[in-house]
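> Show me the folded form of this:
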Amino acid sequence: MGRARPSMQELIQGRRNAGFVGRRRELDAFRDNFGLPPEDERHRFVFHVHGHAGVGKTWLMRRLEQTSRQEYGALTARVDETASSVPEAMASISEQFARQGRELSAFDRRLATYRQRRHEAESAPAEGERQGPSTGSMAAARAGLAGLGMVPGVGALAGAVDPVPLAEGTDRLRAALGSRFRDHKDVQLVLDPVETLTPLLVRELSEAAAAVPWL
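As a prediction, this is how the structure comes out:
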């Protein structure tokens, strides 16, 4: 009985694999590392892929990720410069895990709340009369500008910035959020999302690590 003809997908994948040349040593070293327990001093926790543009770094990274998933059951995620902020980088990790069947439910719920509250805060009209900044906001603004003044190339610009509008903006933001959101946790979430979201992400990453062979 003759062999079934390979599918188009199999043909394309075979040609891609055949084109993966000159990286066998790196791929073998990566595979060998999975055979070493983390307690072994030879085990590596970081692989540094570097080189000039166009030498195949991205292709190698994708191949290493594919090897991790298909051969060793690893849960993987990649984050690059397309993530415009720390919360969006966290969101990217969660989305990639979900596509692999591991949802970070608590983190996702809080992230959705953050995005909703941020949208509400950004779309809220300004209200109330303009007042002078608080002492605390003025001190924070001046301290921030003083720090910028020590950065080479920025000192002259920082010295020309009036700290009063910065402090007033901080006060208006706090007041607007405080009047719009009853829950203080929502105010803190909008003001500092990283502080709120990080513990949730770390906790669920720890739970995921306990449920899969490799993370």
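> From now on I want contacts and neighbour counts done on CA atoms only, so please keep to that.
Noted.
> helix or strand for residue 11, which one?
Residue 11 is located in helix 8-18, with elements delineated by DSSP states H and E.
> what's the following helix or strand past that helix packed up against?
Per DSSP H and E, helix 8-18 leads on to helix 24-34 as the next helix or strand towards the C-terminus. Judged by 3 or more Cα pairs under 8 Å, 6 or more residues apart in numbering; DSSP states H and E, helix 24-34 is in contact with helix 57-72.
> if you set the cut-off to 6 Å instead, what comes out?
Helices and strands touching helix 24-34, as assessed by 3 or more Cα pairs under 6 Å, 6 or more residues apart in numbering; DSSP states H and E, are absent.
> orientation of it relative to helix 57-72 in degrees?
Orientation of helix 24-34 against helix 57-72 (axes from the mean of the first three to the mean of the last three Cα atoms, to 10 degrees) gives an angle of 40 degrees.
> coming back round to it: quick one: contacts of the helix holding residue 11?
Outside helix 8-18, not one residue touches it by Cα atoms under 6 Å, 6 or more residues apart in numbering.
> what do you get for stretch 189-201?
With Cα under 6 Å, 6+ apart, stretch 189-201 has contacts from 107, 118.
> Now that stretch: buried residues?
For stretch 189-201, a neighbour-count test (16 or more other Cα atoms under 10 Å) marks 189, 190, 191, 193, 196, 197, 200, 201 as buried.
> mind listing which of these are in strands?
The members of the buried residues of stretch 189-201 all map outside strands under DSSP state E.
> Tell me which two in those are the farthest apart.
Checked with Cα to Cα, these reach their widest spread between 191 and 201, with 18.1 Å between them.
> re the thing from before, nearest to residue 59, of the buried residues of stretch 189-201?
Of all the buried residues of stretch 189-201, residue 201 has the smallest distance to residue 59: 28.2 Å, by Cα to Cα.
> separation between that closest one and residue 186?
18 Å (Cα to Cα, to the nearest Å).
> Also this sequence, please, to line up against the first:
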Amino acid sequence: MKDKHERIPVVEVGAPPGLSRRRFLAAGSMVALGVGALSATGLEASAREALAREFTLLGAEAGNTLLVLARDIFPHDHIEDRYYRQALAPLEAQAADDAELRQLLAEGTAALDELAGARFQRPYAAIERESDRLVLLYQIEHGAFFQRLKGHLVTGFYDNKEVWPLFGYEGSSWEQGGYLNRGFNDIDWLEQDA
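Below is the predicted model of the structure:
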């Protein structure tokens, strides 16, 4: 086993003629920006559409609306869509046996898309700006559809143990003796004087 302080030799590769290090780095950063923009738009949208197709009962269009709506109700930019889909899955499963709930979800997503179409000439999930979507949510926030979805998501999303580490929550501690001996003084986030 190697000593942990032993240096690994670095192999240097020459740059192609006419390409300085500065130009190479500039070109690389432009490629990274392009890939970042692509992933933020095209790849994110295609991933959301793939998740939306998993809504077998309600359909992909309603599923896409529900995913975007869930993100708008509980916005966390660093959380992937799949966690929102996991939170919505039990609601769809419940709707399979509950005709009233199925109708509420179908009519609610259709009405939201209709509001979006009247104001922005596109379905709710296709509206790019969150602030524009929120204008529509303020119009429906007291209705049964919005309240049912919000009520379900508050537990369906935040009770998901896979999401907890993404928020820095370590989970319940009482089973392990409480927080007094398990992180009560964890203040690694606070700068300390040396």
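> Just give the TM-score of the two.
After superposition, the two chains reach a TM-score of 0.27 (TM-score structural alignment, normalised by the length of structure 2), with 92 aligned residues with a Cα RMSD of 5.6 Å.
> Including distance to residue 26 of structure 1, could the buried residues of stretch 189-201 of structure 1 go into JSON lines?
Below are the buried residues of stretch 189-201 of structure 1 laid out as JSON lines (distance: Cα to Cα, whole Å):
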{"residue": "189", "distance to residue 26 of structure 1": "43"}
{"residue": "190", "distance to residue 26 of structure 1": "43"}
{"residue": "191", "distance to residue 26 of structure 1": "44"}
{"residue": "193", "distance to residue 26 of structure 1": "38"}
{"residue": "196", "distance to residue 26 of structure 1": "38"}
{"residue": "197", "distance to residue 26 of structure 1": "35"}
{"residue": "200", "distance to residue 26 of structure 1": "35"}
{"residue": "201", "distance to residue 26 of structure 1": "31"}
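> And those, which is closest to residue 140 of structure 1?
The closest of those, once distances to residue 140 of structure 1 are taken by Cα to Cα, is residue 191, at 14.9 Å.
> Give me the distance between that closest one and residue 204 of structure 1.
23 Å.
> about what we covered before: just name the closest of the buried residues of stretch 189-201 of structure 1 to residue 175 of structure 1, please.
The nearest member of the buried residues of stretch 189-201 of structure 1 to residue 175 of structure 1, counting by Cα to Cα, is residue 191 at 11.7 Å.
> From residue 149 of structure 1, how far out is the closest one?
25 Å.
> could you pull out the helices for structure 1?
Along structure 1, counting by DSSP state H, helices occupy 8-18, 24-34, 57-72, 86-99, 105-123, 135-149, 155-160, 163-180, 184-191, 193-211.
> What residues sit buried inside the fourth one?
By neighbour count, and taking 16+ other Cα under 10 Å as the criterion, the buried residues in helix 86-99 of structure 1 are 87, 89, 90, 91, 92, 93, 94, 95, 96, 97.
> Including distance to residue 11 of structure 1, could these go into a markdown table?
Converted to a markdown table, those look like this (distance: Cα to Cα, whole Å):
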| residue | distance to residue 11 of structure 1 |
| --- | --- |
| 87 | 39 |
| 89 | 34 |
| 90 | 36 |
| 91 | 34 |
| 92 | 31 |
| 93 | 31 |
| 94 | 32 |
| 95 | 29 |
| 96 | 26 |
| 97 | 28 |
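> Buried residues of the helix or strand that residue 82 of structure 2 is a member of, list them for me.
Residue 82 of structure 2 is part of helix 81-97 when elements are defined by DSSP H and E. Buried residues in helix 81-97 of structure 2, counted by 16+ other Cα under 10 Å: 81, 83, 84, 85, 87, 88, 89, 91, 92, 95.
> same question, stretch 28-45 of structure 2
Within stretch 28-45 of structure 2, judged by 16+ other Cα under 10 Å, the buried ones are residue 45.
> can you check stretch 101-116 of structure 2 too?
Neighbour-count burial for stretch 101-116 of structure 2 flags 101-102, 104-106, 108-110, 112-116 (criterion: 16+ other Cα under 10 Å).
> where exactly do the helices run in structure 2?
Taking DSSP H to define them, one finds helices in structure 2 at 21-38, 44-52, 60-73, 81-97, 99-120, 130-140, 144-158, 164-167.
> quick one on the thing from earlier: could the buried residues of stretch 101-116 of structure 2 be laid out in JSON lines, adding distance to residue 144 of structure 2?
Below are these laid out as JSON lines (distance: Cα to Cα, whole Å):
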{"residue": "101", "distance to residue 144 of structure 2": "10"}
{"residue": "102", "distance to residue 144 of structure 2": "13"}
{"residue": "104", "distance to residue 144 of structure 2": "8"}
{"residue": "105", "distance to residue 144 of structure 2": "10"}
{"residue": "106", "distance to residue 144 of structure 2": "12"}
{"residue": "108", "distance to residue 144 of structure 2": "9"}
{"residue": "109", "distance to residue 144 of structure 2": "12"}
{"residue": "110", "distance to residue 144 of structure 2": "14"}
{"residue": "112", "distance to residue 144 of structure 2": "13"}
{"residue": "113", "distance to residue 144 of structure 2": "16"}
{"residue": "114", "distance to residue 144 of structure 2": "17"}
{"residue": "115", "distance to residue 144 of structure 2": "16"}
{"residue": "116", "distance to residue 144 of structure 2": "18"}
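> Sounds good, over and out.
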